[in-house]
Structure formats: C-alpha cells, structure tokens
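[1] coords below, sequence missing:
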C-alpha cells in the first residue's frame, strides 16, 4: 500500500472527530436545534431564535421564554422544513370548586409571546377546547384594541351535562366538551370562565380550557377530572423572520444586510400568519436554507460506484471531496 493510501483511515477518523464536535450544539436532549435557532445568543440568528437548554431534574429540555421571561415554555420540536414551525407544551387554564360550590383554585393559563416575537400561534393546526359540566369559557387574545372591546379577539364556547353519565368519549359537541377554531396572528392568550353554580358536581370539579393541536387531542370523559395543575397540551407555533429593520416581506428583505435565505438553492416565501417571511429550498433540493454551507443540497443521491477501477490518485481525490478539510 502506498504512503498516501495508508494515511486514509487516519484522515477519515480526524474528519469524523471534527464533525462530531461542532462549535454550537445542535441538540438539547432528544430535540434537534436547527439554525436559525440556537442554544444561546451566539449560536442563534437573533435573540428571538434563542433557545435555552435546561435540566428539569431528569433530562435536558429545550425551552423558550414568554414576554418578560415570566414563563418558560417547553419545546417538543423545531423545524425549518417542510414548514417553519415549533411544537410547544402550554398549560391548561382552570377554575376548580369544592363540594359546596366555592372556588378553591384557578389559573387563566396566560401565555404571552410578544407581538414582536418570531412566533405566532398556528390557527391552521390548533383549536380552543373547553371541558366541564355547566361551564362557559372564552379566550382573550391579541393586543389591546381600545374602544368597546379591550382585546382584538374573543372566542369561546359552552358545555352542559344532564348528569355524570352524559359526557361521551370521542364526542366534543357541548356535552362535557366543546371546541372552536382560532384566528391567525395570535401571540398571546388568557382564559376567562363564566361564573355558574357548581355545588354537588364532584364528577366535574373544574372548569378547564386550553389551546391544543387539533390532530393531537380527542376528548375522554375522564379528562373532566384531569390533574389541572400538572397538565399541559401540545400546541403548534408558526415562526418567521421578523427583523426590526422593517424588512417584513421578501420584496423588502432581498438585497438587505441580514437577508436570511443565504443558501444558493433557497427561495423566499412571505408569511401568511403574521408579518415576516421564511425560507425554503427550491424544488429538487433539501436541507437548511438558512445556512451558507451544506444548506439546500440536491435530492439526487451521489454514487461512488464506477464501472472501471480507480487509480490511486482518483481514490484520494474522491475521499477528499466527501470528507471535511482538516
């Protein structure tokens, strides 16, 4: 074996070691953290894309923070393709009563992502659900609108039960459970409950309401007795590039410093859930359009198989092409 070929295993191992120790971490626990997101400001595109990786006592968990940092929001997944979205876990809102019908504890489940945030609550993938017997609830959302109404949006529904056996698994049509669609553009929510009599309703001790993935929740009568203080629901967030310089559309952003679609094979798309834009790979390419190197690459597989034997110098040339430089 020639000296050049004898060095090949060492070169491949060195390249693999370099690739295994990136400058910025790409995972937190079991969750991938793709750019423009990053753990810490130095590794993310901007503060809006910063993810914290915290230990919850048993495992590492990625979280983002609500407005003012008042609440940490666990992140279940982040993606740039095929659509820009994040799945998070949000708390339920509740108002619970004792046997005599007096309120014993309550939470409005408030979450505020800020109007300047990169995130919007997905109207296409979530719904608002109310659980309980003799229960009415609505969600206040959007910035203060002034005038007759304090908020831009009010949405809610009402439930009733003739008795403990009325609610039926899989049915959410106002008997123990109801649901409504939500509008686009939401960055926040807080739940308010109607004050109705609850004495003698041990089968439904709490009024409960929450946002939830419309494909990830099916009503069960047992949910009327869920542990509300420990419960959270999966909710989808849309995200987009929303820079402070006013470049909130593709037409305005292209050509400016900080334009996010940096891969040679990427294209820009205007957001349909709030202002801003996002990037995607052109047809026939896949990968991360927000990265210069290794961004959008061809979907056609690259073959190393040849019909004729390779010369020694050809072997070294191909190996150098498919490994990282040392």
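    Cool, the structure landed. Being a predicted model, the structure only gives us computed values, none of them experimental.

[2] please make it C-alpha for all contacts and neighbour counts, starting now.
    Fine.

[3] enumerate every residue touching the residue nearest the centre of the chain.
    A centroid search over the chain (Cα atoms, centre = their mean) returns residue 86, at 1.6 Å, as the residue closest to the centre. By Cα atoms under 8 Å, 6 or more residues apart in numbering, the residues touching residue 86 are 75, 76, 77, 78, 79, 236, 237, 238, 239.

[4] burial count for the fifth one?
    For residue 79, the tally of surrounding residues (other Cα atoms under 10 Å) stands at 19.

[5] okay, pairing it with this:
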C-alpha cells in the first residue's frame, strides 16, 4: 500500500503541473456589446458606461477622455475622479478637501466641496469624517432619510507641544464616525479666531471624508494639507430605490440569468445582483453570469488519480474510476476509495507502472552517477599525468630535501585553488599579456593577493631545469625581486604564483604622459639603482647565478612607494658555477637584446648589463627602446643614445621633465654609466655589481650635497675610461617580428640570417 500511495502522489503532482500549464483564465464580459469596458486603468462594468446606450441611466454615466489616459470622472455637480468600480456595490472616488486659510487674520482661500448625487450613499463602514487644525471646527452637512442632517467636530491646540502623531482626539485632529444613509453632502471648515494665534504653524483649517485606513494624522499636516486637493473615499451604489421583494416584480428589473437579487446593507437604498454559485461574470447583463468550469480550477475539485471530473451547468461531478467508489470530491466530499474485494488486476495496473517508473528512475540516477564518476576519475588521471610530466614528483622530492634543511620552499597549488582565486581566469582579472603568457590577479582564501602567470608553451625536455629554477627562485629573498610563492603542475602548462605588486610596470610609468609627469628624477634614479642592485644579487649572490635574459621596463614592477621589483623569469637561465658563458637559443625582446649575444648565441651576465643600459636610456630620455618613427639609423634607442653622447648633444634628447640646474651633473654621470653598459663588446661593459655601486653612490651624492662632486666625477671618469663601441640593428618588420640584419660597427652592412630558436 505504501508503494501505491507514492505512485498516486507522483501522478497527482504531474497532472496538476500539466493542467496548470494548459488551463487558461476565462475572461467574462463586463460591459454591454460594442461598449468600452475600460477607461484608463479602470474597468467600467455595466450598469456604468461612458457612452450613450452603454449605461443603465444617467446616474451611472461616466465621462472618459481616452486620449489623456485619465481615469473616468463621475458627473455629480463637480467632476470627481473614479479609481475603482466594484461589482460588490462600491465606488472608489477622489473627494475634494474643504479648506479655510487666513493670512494675518484675513480670510484668503476658502472652499466648500459638495457631492449632490442622490443615487449613491456615503459608505459608513469604509469612511470617516476628519477635521484638521488648531483653531478649527468643521461640519459635514448631508441628507438622511430625506431630512437635513449634520455631523461635525472641533480641533483646538495652542502650540505643537501637545499635538501627537497618530492621535486624532481633538488636539490638531478630530474624527467622527459616518452614520448610515448619508447622501448629498457638503464639507465646511471654519475658524474661531481666524487662526491669528496659531498662524505660524497652522494657517488653515481642513475637513474631508476618506477611507479610514488611508489617513494617519501627523503634525506636519497642519501646514502641508494646503498642497493636497483630494482624499480617497468610498460610495455605496445599488439599483433604484426599491428592495428585492418589490423590484423583482417590476419590468425594469435588471438582474440577468443565473443571478439572484440581494438587498444592500441598512442605509443603502435599492437592490444589487449577484451571480449564483457555479457562475461568474456581470450579473447586471442579461447573460452576464456564465458557467464556471470547475474542472479547470486550481486546486482541482476531484482527485485526478482516482476519479474523472465532469463539468455541468453551474456545477460539476466527480466520477470514480473502475474499482473505486464514492463521490470523488476533495472538498466537502468523501473522495474515491477502493471497493471492497476489488480484483487483483486493478492493483496490478497500479504496481506495474510504479515498478517501471522506479526502475527508469533508478537507471537514470545510476547512469548519471557512473558517468559523473568516470568523468571525475578521468579528470583526476589527467591532472596526475600533467603533474608527472611537469616534474611534480621531482619537485616534491627536492622540496622534502629543502624542508629537512629548514630552507624556505615553494608551495604546490592545486588547479582548483587557482581557478577559484581567479574566478576561473576571468578576463577582468588580467593584469598583463605577453608573448609567453598571461598574468592574472588572484585572491587566495587567506585574503592574500597574488599574481598568477599562465604560460602559453612549455618545453617538456627542460622540465628538470624548470623545477630547479622554481626551487632557486622561491629561495630568492631580495626586496627588489618579485617573490615566487609557488606553482601548479596539474595543468598542461605549469602555472607560476608570484607576490602581487600594486603600482604596475615601469614601462607604463615612463611612456604614459600622465604617469611620467609623476616620475621625478629622484624616483628614476632610485628605480635604476634598486634594479641594478637586484640584478647584481641575481648574478653574484644567489646559490646558483641567474641571468634574467629579458631585462626591460615591462618586467620591472613598482610598488606604491616606487620601489623597483624585478619580475618575469620566464626566459631566465641558471648558470653553473664553473661556467662563465652558455651557448643557448637567442631569446629576449627586440631593442633590449645584447648584439654580441644575438650574433654569437653565447649568453653571459653582461647580456643583462646591456639590456639594463637600454632601461637606463629609457629613464633618461622617456623614449621607447625601438621606434620606427625615428630615422633608420636612430630606430634603436641604444644607437641613438650612444650617438647623442658621442656628438655632445645628450641634453637635447633628455626627458624635459627631469632636468633642472640642480641635477644636470648627476644626470650626465648616469648617462656615462648607461653608455658604458651599452658597449658593443661584453668585455668592455661593467658588471652589474659595479653599476649598482656607481648608481648608489650617485644617489648618496644627491641626498648629501656636501659630498665633493668633483672627486666623485674623477673616480667615475676613471671607471668609465674603457673604450666604447656602437652597433646597428636593422629590422624589417613587414611580414614578421624577426630580426633580419645585425651588424657590428666593423660589419655594418653585413647581412646575417635569422637564428632559428625552435619556437
């Protein structure tokens, strides 16, 4: 029986959903044929109407201006806006407020609105009469049982001290219940002393009738009601003056078919019509009450699993299915129950579909679980494969050794951690893009902000070297080198995680007009000195020397205090201690590339020195390292810069924003260091340690002007006495970004074939 009950509930649920989807609301006619049933947003049911022949009599005529979209107006001495007409015999209107206002004791504005409409009665159950003021008494003058009748109240207050918001007991506000049967009323607000003693906070008296739930007194109404014209109120309406007993015998009786007559509440003359049970519509039309199809109603009147609903005129029946008995009705009925001794077949008819449904559901759930499990297992296997191919086991082994020696180690992040940190690598989190990959901003669960580099390619044959680099880079602890925090090896291409630097790249600060104006000479010298110190540290102070191989402003980040942070070690190489130079494929960025390295493929730490020299030239001139807008011989900033110094026109190419009388000597010295770094031959260049010492000395001289500049200059000239050479790089960029011509000064016109670096 438990399974049968579950099946019945399931079928019931499905049937209810389907019936709800198919059922459509029935729209019953409310106006006479060919008559408008709406004015603006207000429905106009018969006996009301807006054109001749569409209303019962003049009492129910409403003016409607369709072009304005204004609600209908009731013509009753003055035009009153109608907001709702109810078939239950209520008419919602906006009734005017009575005002009496004084200025310096002299009567100003005064009105006494009235409603002369004997067909309708003021609703005593929905409305109240209110008077507002501190020197006010007000009346509602009306007719009741064809006799003059008045109600009123008095509202007095000397100040606002005793006036209470929400209280209407005669202090600033008074109210009176509406008696039954009031018609044809006039509102009258008056004053005892012309508001002379209260004019500062209450220059007017007010009187109005409104829905009692619409009004809640507040002290500011003593002034603000001057700006309000109307309040909503309710009128009771009915047909004629006679009750049902008499009206039903008259030829003008209007209740249509399938409707009944009912008498309105005491005090309201006439009669009203109502559709009989099982019918709905407008009972004032001849055929306005139409049958309701209860079988399409919601909720359903019959239990659809054990019975069938049959609609009848004004009613319905529930027919129990075979094997069941009862009236089938859910509400006020016995429903359908199994007949005593029902045959086994009826139970089988229930059990078989139930068993099939449960079986199909089980297959679906089981199949889905198996599919998801296989997919999850495949994903795990794929991550394990990538982890092994990317050297994860080797990294774990080395990290365990480092851990045992208490060295700082890299963290291995999971792919899910970095996906969550970057919101699945949302494009809005991209910090920068280059030829080797994309850098994203990431937010770790501990609220730490990191930079995550997603490379485009990975050389699987260099995995062991890559793992060694990760180990070494995570051990670098220099304030001017971006800290590597760890990596993720569960993706096809490893992901690297660095500390996040807030102020962008040096390149943007040099070449953006707005940012460059903030980059003073002191800041530029500080950045150059700190960058040189970081490169010197990488070359000579780490456990394994590191050649950066791509030194350029785009790889130098700045924090909020303009401290330099050397970044992006994607092309860096670890140099064995017993080797001075390495033979490698040429990698780097055009414009910063060491010509000797480019020509010979022999990489030394002096290659970084040359690139740093170009960075210094950019800091001094504000010009780009490679610019095709300059003449052919000056496209390379290195050549352009060296030529300017050689021809004694350095001051003509300096960035105007950094030069002043107080720093020109220091700038000249820095320019000499830059020229030294840009020597064509590596042996003629200084080491990064020498450059760092020279720049730091110049910074000290800038901070301490009492240092003898001539002594410092003499020392610098001695150190810079080595011969310098220039070189030319001619680039044909018509179809590719490869360098097509390289020459030293002695081989200026010699053509060299491009190097194939395997990319």
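    It's in. Source: prediction; values computed, not measured.

[6] part of a helix, is the residue nearest to the centre of structure 1?
    No: looking at residue 86 of structure 1 with DSSP: H, G, I helix; E, B strand; the rest coil, it is strand, so not inside a helix.

[7] how near is the alignment partner in structure 2 of it to residue 5 of structure 2?
    The alignment partner of residue 86 of structure 1 in structure 2, by TM-score structural alignment, is residue 91. The gap separating residue 91 of structure 2 from residue 5 of structure 2 is 51 Å, by Cα to Cα, to the nearest Å.

[8] drop anything exposed from the contacts of residue 86 of structure 1.
    Among these, those classed as buried by 16 or more other Cα atoms under 10 Å are 75, 76, 78, 79, 236, 237, 238, 239.

[9] which of these fall in strands?
    Of the positions in these, 75, 76, 78, 79, 236, 237, 238, 239 sit in strands, assigned by DSSP state E.

[10] OK, contacts around the fifth one?
    Shown here is residue 236 of structure 1, whose contacts under the criterion Cα under 8 Å, 6+ apart are 85, 86, 87, 88, 121, 122, 125, 126, 212, 213.

[11] ok, which pair from those is furthest apart?
    Pairwise distances across the contacts of residue 236 of structure 1 peak at 14.6 Å for 85 and 212 (criterion: Cα to Cα).

[12] neighbour count winner among those two?
    residue 212 (23 against 20).

[13] could you find the counterpart of that one in structure 2?
    Per TM-score structural alignment, residue 212 of structure 1 is aligned with residue 210.

[14] count of neighbours near the closest residue to its match other than its chain neighbours?
    Closest residue to residue 210 of structure 2 apart from its sequence neighbours, by Cα to Cα, 6 or more residues apart in numbering: residue 233 at 4.3 Å. By other Cα under 10 Å, 24 other residues sit near residue 233 of structure 2.

[15] quick check: residue 233 of structure 2 vs residue 118 of structure 2, distance?
    To residue 118 of structure 2, residue 233 of structure 2 is 16 Å away according to Cα to Cα.

[16] equivalent analysis for residue 719 of structure 2, please.
    Here residue 719 of structure 2 is placed at a distance of 115 Å from residue 118 of structure 2 (Cα to Cα).

[17] could you do residue 260 of structure 2 as well?
    25 Å.
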